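K.L.:
Mind looking at a prediction? Sequence and model below.
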Amino acid sequence: MAEHAGHQGPEKEELPVEYEQEYVDRGAERLGLQTYPEPDTPGVPAVVVWPAMGVPARFYRPFAIELRNVGLAVHVADLRGTGTSSPRPSRASRYGYADLAADVGAVQAVLKPRLEGRPLLLLGHSLGAHACLLHLASTGGAGIAGMVVAAAGLAYWRTYPRARGVLTLTQTQSVGATAALFGVWPGWGFGGRQSRGVIGDWSYTARHGRYPALNGFDPEPALAQLRTPVLAVSVEGDRYAPAAGLDYLCRKLTAAPVKRMHYTTAEEGVRLSHFRWVRAGGPLARRVAEFASAIH
């Protein structure tokens, strides 16, 4: 079940640092935000990329450059406690999915003045997709032109084949219990060091197949009413968020126009996985640009 970016195949030539590092203050927390140079064409759509659990924003640099090359203005955020965001999760950390969703809104608010009049897309990978969807549920999608869900699912144990599902249930609940016992998830082979609130909410979704309440707000009915266009992308070779899990998640979006695609090794020409697609995202970047153009 280990979920980490790790080694993704043959080393590539190091890409130049092409972004400006910014920060968004969130009380005691500080979120890192990477802003890439604008494309030459003025007024192009913008996209904010939200990473997977425990994966720093810098890991998405190759994909961010691909997105920029197809004509999008690109920003990549660090989730709380990861990468350039601070502080590091500890026993004092209580934040969970509700706070991650609010962080998406905070970054949107910071970017609003410079993106006025331009369509803004959210692109979430794994946990980042859940944070974005929950933000959309809590706001009705205000100010967001479209959402890209990449390699994400609820890890709901009933969406897996029977034996794998039972194993997934056992593993997810063991991680949740460990985080509750220690007051923080130490990052033992999965997801990096995490707040017990994040792990608790994650294990809840794996057990129940639905999102927990966000400070008393039930996001499930709001997701069903959401009308923001969605591009939902599963990835061949993804053991952590298989296509069936994404299909289950998409069924919650009953009112939204959902375009479903499966990103394959044949399309890219290299073997893909839950993380490897980030380093081989050229064709997917073009699909995102087409999606942005269509909703624009």
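P.N.:
Looks like it came in fine.
K.L.:
Only C-alpha atoms from now on, for both contacts and neighbour counts.
P.N.:
Will do.
K.L.:
Against residue 132, how distant is residue 101?
P.N.:
6 Å (CA to CA, to the nearest Å).
K.L.:
Take this one as well and set it beside the first:
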Amino acid sequence: MTEAFRFSAGRFHCPYRVYRSAVSGPVLILLPALGVAARKYENFALGLVAAGNHVLVADWPGQGESGPRPSRHLDYGYRDLVDEFVPSLLAIARGHFPHGRPVLVGHSLGGHVATLYAAANPDAEVTVVGIACGNIHYRNWKGRHRLLTPSVSVIFNLLTAVFGYLPGKTIGFGGHEARSLMQEWGRVAWSGNFDHLGLALHPAHANSTPSHYIGLIGDPFAPEASTRGLAALIQEQPSVHMLPSPRPASENAHSAWLRAPATVVEAVVSGLAQFSRQPAAGQSV
């Protein structure tokens, strides 16, 4: 079932799809990677549904089936996604599935946003599962690979200054991306923190959000150190489960798993199971 909501004072039309399980289980809100359309997650969603979960997945504003596309005059950043986009999805999820604790399942950029939401809202009664996501600070890479994210951020800043958005499809990274989002992304590559977003992030020791992170061995965009660095925003002792890529080594593990998501489905389900014995008051995970 496909429905939609409005974002950023109604400027963006944001479709979302609901997948219902035959049994009553948790509702998993899938937050996509940069430039990956929501429809690419269908096999993953169906696998989660077969395991007894309800699933809701939406395109980011201006991506996939959402419109219009970002431009010099249509912009948004991380804080808009944390303060408005995610709360809208949570309200929709609770409207469709009033019982059970919602789970934010974020892939790459989606993992950033899910983690930031939990860090800014430690009492929100959500669970976070991150997949192939991480803090993109250059120190989370080794050797010459440390040049990757800083150099990319410089290029992105130049392109967004010229075009007013990032022409990701043209350069082979992401989609038609919002200027502020990519500039903020790039600042993390240099600083390793999200202070520039202006979000009031609570320290990990004061955050009781249940969370679990899944990495793909050989992922050039989210090595294990990067994943642990992101998870540390809401976990004093990050829980990270590294999986072999289910696809050939010639395919980028960062998103190739979507073509064969069974092992990631299993890792998500087993990760959530560890929280099932400690539900929030009056709710089940």
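P.N.:
Good, I have the coordinates. Just so you know, these numbers come straight off a predicted model, no measurement behind them.
K.L.:
before we move on, back to that, mind checking which of residue 101 and residue 132 of structure 1 has more residues around it?
P.N.:
More neighbours surround residue 132 than the other of residue 101 of structure 1 and residue 132, with 28 against 22 (other CA atoms under 10 Å).
K.L.:
what residue of structure 2 matches up with the more buried one?
P.N.:
Under the alignment (TM-score structural alignment), residue 132 of structure 1 pairs with residue 114 in structure 2.
K.L.:
Now do the same contact list for its match.
P.N.:
31, 82, 86, 104, 105, 106, 128, 130 (CA atoms under 8 Å, 6 or more residues apart in numbering).
K.L.:
Now name the helix or strand holding it.
P.N.:
Assigned by DSSP states H and E, residue 114 of structure 2 belongs to helix 109-120.
K.L.:
That helix vs structure 1, average offset?
P.N.:
Compared with structure 1 after fitting, helix 109-120 of structure 2 deviates on average by 1.4 Å (mean CA distance after the TM-score superposition for structure 1).
K.L.:
Buried residues of that helix, list them for me.
P.N.:
Within helix 109-120 of structure 2, the residues that qualify as buried are 109, 110, 111, 112, 113, 114, 115, 116, 117, 118, 119, 120, counting by 16 or more other CA atoms under 10 Å.
K.L.:
Need those residues in JSON lines (columns: distance to residue 227 of structure 2).
P.N.:
What follows is those, written out as JSON lines (distance: CA to CA, whole Å):
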{"residue": "109", "distance to residue 227 of structure 2": "12"}
{"residue": "110", "distance to residue 227 of structure 2": "13"}
{"residue": "111", "distance to residue 227 of structure 2": "9"}
{"residue": "112", "distance to residue 227 of structure 2": "10"}
{"residue": "113", "distance to residue 227 of structure 2": "13"}
{"residue": "114", "distance to residue 227 of structure 2": "13"}
{"residue": "115", "distance to residue 227 of structure 2": "11"}
{"residue": "116", "distance to residue 227 of structure 2": "14"}
{"residue": "117", "distance to residue 227 of structure 2": "16"}
{"residue": "118", "distance to residue 227 of structure 2": "16"}
{"residue": "119", "distance to residue 227 of structure 2": "15"}
{"residue": "120", "distance to residue 227 of structure 2": "19"}
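K.L.:
related to what we said a few turns ago, right, and out of the contacts of residue 114 of structure 2, which lies closest to residue 51 of structure 2?
P.N.:
When the contacts of residue 114 of structure 2 are compared for distance to residue 51 of structure 2 (CA to CA), residue 105 wins out at 15.0 Å.
K.L.:
And for the aligned partner of that closest one in structure 1, the neighbour number?
P.N.:
By TM-score structural alignment, residue 105 of structure 2 lines up with residue 123 in structure 1. Neighbours of residue 123 of structure 1 under the rule other CA under 10 Å: 25.
K.L.:
does residue 123 of structure 1 count as helix, strand or coil?
P.N.:
Classification of residue 123 of structure 1 using DSSP: H, G, I helix; E, B strand; the rest coil returns strand.
K.L.:
which residues does it contact?
P.N.:
Shown in contact with residue 123 of structure 1 (CA under 8 Å, 6+ apart): 47, 48, 49, 50, 129, 132, 147, 148, 149, 150.
K.L.:
What about those, which are in helices?
P.N.:
Judged by DSSP state H, these include 129, 132 as members of helices.
K.L.:
Contacts for the helix or strand encompassing residue 177 of structure 2, please.
P.N.:
In this structure, residue 177 of structure 2 sits in strand 176-178 according to DSSP H and E. Residues from elsewhere that reach strand 176-178 of structure 2, judged by CA under 8 Å, 6+ apart: 35, 62-63, 69-71, 74-77, 164-169.
K.L.:
which of these are buried?
P.N.:
35, 62-63, 69-71, 74-77, 164-168.
K.L.:
Tell me which of the residues you listed fall in strands.
P.N.:
Using DSSP state E, the members of these that fall in strands are 165, 166, 167.
K.L.:
which residue sits closest to residue 110 of structure 1, ignoring its sequence neighbours?
P.N.:
Nearest non-adjacent residue to residue 110 of structure 1, counting by CA to CA, 6 or more residues apart in numbering: residue 24, 7.6 Å away.
K.L.:
That neighbour matches what in structure 2?
P.N.:
Match for residue 24 of structure 1 (TM-score structural alignment): residue 5.
K.L.:
right, and the secondary structure at its match would be what?
P.N.:
strand.
K.L.:
neighbours of it, just the number please.
P.N.:
Quick note: residue 5 of structure 2 (other CA under 10 Å) scores 16 neighbours.
K.L.:
The aligned partner of residue 113 of structure 1 in structure 2 is in what secondary structure piece?
P.N.:
Using TM-score structural alignment, the equivalent of residue 113 of structure 1 in structure 2 is residue 95. Here residue 95 of structure 2 sits within helix 86-96, counting by DSSP H and E.
K.L.:
got the contact list for that helix?
P.N.:
5, 27, 29, 56, 102, 114, 117.
K.L.:
Can you name the residues that contact the most centrally placed residue in structure 1?
P.N.:
Among the residues of structure 1, residue 128 comes closest to the average C-alpha position under CA atoms, centre = their mean, at 2.1 Å. Listed by CA under 8 Å, 6+ apart, the contact set of residue 128 of structure 1 reads 49, 50, 51, 52, 53, 79.
K.L.:
Does the fifth one touch residue 127 like I think?
P.N.:
Yes: with contact defined as CA atoms under 8 Å, residue 53 of structure 1 reaches residue 127; the gap is 5.4 Å.
K.L.:
ok so residue 56 of structure 2 is a strand residue?
P.N.:
Yes: assessed with three-state DSSP, residue 56 of structure 2 lies in a strand.
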